[in-house]
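Undergrad: Here is a sequence with its predicted model. Questions after.
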Amino acid sequence: MTQAPTPTADTVRRLVRTLLANQKGDETAGGPEVRPVGEDAEPATWWVGTRQVLRLALDGEMSTRRLRELRLRELVRPHIPVAVPSSVAHGEWAPGLICTLDTRLAGGSAEEHRVSAVGETDLAGLLTGLREVPVRRAETLGVPRVPPRSLESLRRAAGEAAERLAAADEFAPRRMRRLTPVAAARLTAGSGTPVLVHHALTGAHLVISVDGRVRGVLGWAGAVVGDPAEDIAGLALAVGSPAAVRAATLAGYGPRPCLRGLWLARCDAVLHLAEALNGGSTGPLPPLLRVRLRRAWEAIMLERATDLGSADDLP
């Protein structure tokens, strides 16, 4: 297994100069200004000047995903109404480890800017476009096909986690009881053709402008072919359940995938907060986990109008 060296600013600066050796834009003899995006001890993502971002694969599996992502973005680009990053250059930054230098999309994250009503139409276009991407072509690029998750198994696990959160005064477990075994059975994934799923529509991967428009989507390395409700769930955690369900409805999804996505998000939010609580950390819980829990449990009109215990089969 390839062992990644520790990335440093000097390493990154030299690497960028090498990647850009045959292109214009190497601003100074010392190379562009670089700084890590995060606060990790070994940061894998670096800002390069003001217009580019360098991402370093830290293991062989990540290298494979990074190369696949480059090809997948080109396949997706014509189908969606929002931007995806363009690759400026790529290569190896260590033996067997890939790096990619991408354009930086202008805007903030969904944690910084609230999505507007027009932004919801952007999200609807994203979901519509993902459904139109040819699945066979995505699979030839190496995008894996994954089966839908069992909502019943998730329901049971989240129910137990809710009790642990209740003991810490973090959550009222009676809220989970609204997802009964009958309801979970009615919200199994539909039998339709699987679609391309981004599978990581987090707030950090949505590029939002100050006016609430969705200007771009990052983080395509984890894309799969599978259950579109997973992306509805991701949006519920990122921008709130009402906005996510409105966007999915505009994209042509019916009550079943919308409500399935809602409950996937709710179960995930409960489980993630409980995992953090039980992780043994003596510090405060990450605020974002509480924010995601609140977003997932926002009420939606579709839920109020649907009786999952007695309704006919949902579309």
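TA: Structure received.
Undergrad: hey, let's count contacts and neighbours off CA atoms from now on
TA: OK.
Undergrad: in the stretch 151-300 of the chain, which spans are strands?
TA: Taking DSSP state E, counting those that start in this stretch as the test, the strands found in the stretch 151-300 of the chain are 195-197, 206-208, 214-217, 224-226.
Undergrad: Now tabulate these in TSV and tack on distance to residue 158 and mean neighbour count.
TA: Listed next are the strands of the stretch 151-300 of the chain as TSV, based on distance: least, CA to CA, whole Å; neighbours: other CA atoms under 10 Å:
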stretch	distance to residue 158	mean neighbour count
strand 195-197	23	25
strand 206-208	27	26
strand 214-217	29	24
strand 224-226	22	22
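Undergrad: Below is an additional structure, to be compared with the one above:
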Amino acid sequence: MAGCASGLTVDAVRAAKLIRCQFPPLAALPVTPLGEGGDHRAFAVGQRWVFRFPKHSGGGQGLLREARLLTWLAPHLPLPVPVPVFVGQPDRDFPEAFTGALRLTGRSGLETPLLKWEEVGRSVGRFLRVLHAQGAGTARALGLTLDFDPTYSDWQEAALEDLEALSRQWPEVQSWREVLNQTPTSQPGQLAVIHGDLAAEHVFLSDRAEITGILDWADAAIGDPARDLAGLIHWGGRAMLDAALAEYGKTEAGVIERAAWYALCRALEDMAFGLRWDRPTYVEGGKRALTILHMEFADTLTKPR
């Protein structure tokens, strides 16, 4: 495979070379950029496939872990997930693994006006009920790691940094500092297999507002189930959260408090990401989430300690 490419920077031309080198049956298909996040670049290969390439050293191991996890989870979950069919192996031409999966239909919830909050919320609630019930022991054996700090300082420190960066342009965000300084008072009774980054951009929807897939499992972990519920608050507020919980079933005391606090951290993170990378949809999504939290969860976030 010598001469395919080198280094970690991948554009469409280089992605095509790497795919052609390891998967000759796909060589004739066009390769076009789909977008990128903090960790991966994604490319459409023909009309059927999506390939993801890591942007950072060590990212290939994360994609391999994700591939193992999704292969295990997919038969149990009530919604589609992008199980990798192609796994590109690291070699001297590209030092990290990369993966290719069937392209799920629909559009990201971040880009889709959503009117059926309750219907989508119920579907996600059923999905999370099944996901969070999966065996943590099996997930650990597949490489999933523990991601929970009982002091919440990891989330708090990152959110305060985002707050400082954002306040230069939007001084009003400083009003959230007191809430961030008060970390959640509760602890999860049991950690679970979580998506870890469940929010509008990772839920694909059809034109009829039916969920067609849950994407991007790079942050999946053994962690606090409230983190996944936070994505519902961030996206659709109280209406979506309540609809999800009606299907999810019984929750422990404190889970809504933690979910709202995580949603605040996530809103600031999205705004900072959008500002840094000129992604206005993320900025607007974060602003909308702050409005939701102020209007619908203020009592939860500021209750007496």
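TA: That came in fine, so what should we check first? Bear in mind the structure is a predicted one, so any value in this text is a computation, not a measurement.
Undergrad: could I get the strands of the stretch 151-300 of structure 1 as TSV with distance to residue 32 of structure 1?
TA: TSV is the format used below for the strands of the stretch 151-300 of structure 1 (distance: least, CA to CA, whole Å):
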stretch	distance to residue 32 of structure 1
strand 195-197	35
strand 206-208	24
strand 214-217	25
strand 224-226	35
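Undergrad: Relative to residue 113 of structure 1, which of those is closest?
TA: Closest of the strands of the stretch 151-300 of structure 1 to residue 113 of structure 1 is strand 206-208, at 6.1 Å (criterion: CA to CA).
Undergrad: Show me where the stretch 151-300 of structure 2 has its helices.
TA: Counting by DSSP state H, counting those that start in this stretch, the stretch 151-300 of structure 2 has these helices, from start to end: 153-167, 177-181, 226-248, 255-276, 280-296, 298-301.
Undergrad: To residue 19 of structure 2, which of those helices lies closest?
TA: Minimum separation from residue 19 of structure 2 across the helices of the stretch 151-300 of structure 2 (CA to CA) falls at helix 255-276, 29.5 Å.
Undergrad: What angle do helix 153-167 and the closest one make with each other?
TA: Angle, helix 255-276 of structure 2 to helix 153-167, by axes from the mean of the first three to the mean of the last three CA atoms, to 10 degrees: 40 degrees.
Undergrad: Can you tell me which helices and strands helix 255-276 of structure 2 packs against?
TA: helix 153-167, helix 226-248, helix 280-296, helix 298-301 (3 or more CA pairs under 8 Å, 6 or more residues apart in numbering; DSSP states H and E).
Undergrad: Quick check: which of those helices has the most neighbours on average?
TA: Compared across these, helix 226-248 shows the largest average neighbour count, a mean of 23 (mean count of other CA atoms under 10 Å).
Undergrad: ok, and what's touching that helix?
TA: 117-126, 128-129, 194-200, 255-256, 258-264, 266-267, 285-286, 288-289, 292-293, 296 (CA atoms under 8 Å, 6 or more residues apart in numbering).
Undergrad: right, and the helices of the stretch 151-300 of structure 2 - which one's nearest residue 86 of structure 2?
TA: Using CA to CA, these put helix 226-248 closest to residue 86 of structure 2, at 27.9 Å.
Undergrad: possible to save the helices and strands packed on helix 255-276 of structure 2 as a markdown table with distance to residue 65 of structure 2?
TA: Output for those, formatted as a markdown table (distance: least, CA to CA, whole Å):
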| stretch | distance to residue 65 of structure 2 |
| --- | --- |
| helix 153-167 | 23 |
| helix 226-248 | 20 |
| helix 280-296 | 27 |
| helix 298-301 | 35 |
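Undergrad: Which one of those lies nearest to residue 78 of structure 2?
TA: helix 226-248 (12.7 Å).
Undergrad: Figure out how far the closest one is from the centre of its chain.
TA: Centre-to-centre, helix 226-248 of structure 2 and its host chain are 15 Å apart (CA atoms, centre = their mean, to the nearest Å).
Undergrad: tilt between that helix and helix 255-276?
TA: Helix 226-248 of structure 2 runs at 130 degrees relative to helix 255-276, counting by the same axes, to 10 degrees.
Undergrad: For residue 97 of structure 1, find the nearest of the strands of the stretch 151-300 of structure 1.
TA: Of the strands of the stretch 151-300 of structure 1, the one closest to residue 97 of structure 1 (CA to CA) turns out to be strand 224-226, at 22.3 Å.
Undergrad: mean shift between that closest one and structure 2?
TA: In the superposition with structure 2, the average deviation recorded for strand 224-226 of structure 1 is 0.7 Å (mean CA distance after the TM-score superposition for structure 1).
Undergrad: And for stretch 258-270 of structure 1?
TA: With mean CA distance after the TM-score superposition for structure 1, stretch 258-270 of structure 1 averages 2.0 Å from its match.
Undergrad: residues making contact with stretch 36-45 of structure 1?
TA: By CA under 8 Å, 6+ apart, stretch 36-45 of structure 1 touches 6, 7, 46, 47, 53, 54, 55, 56, 57, 58.
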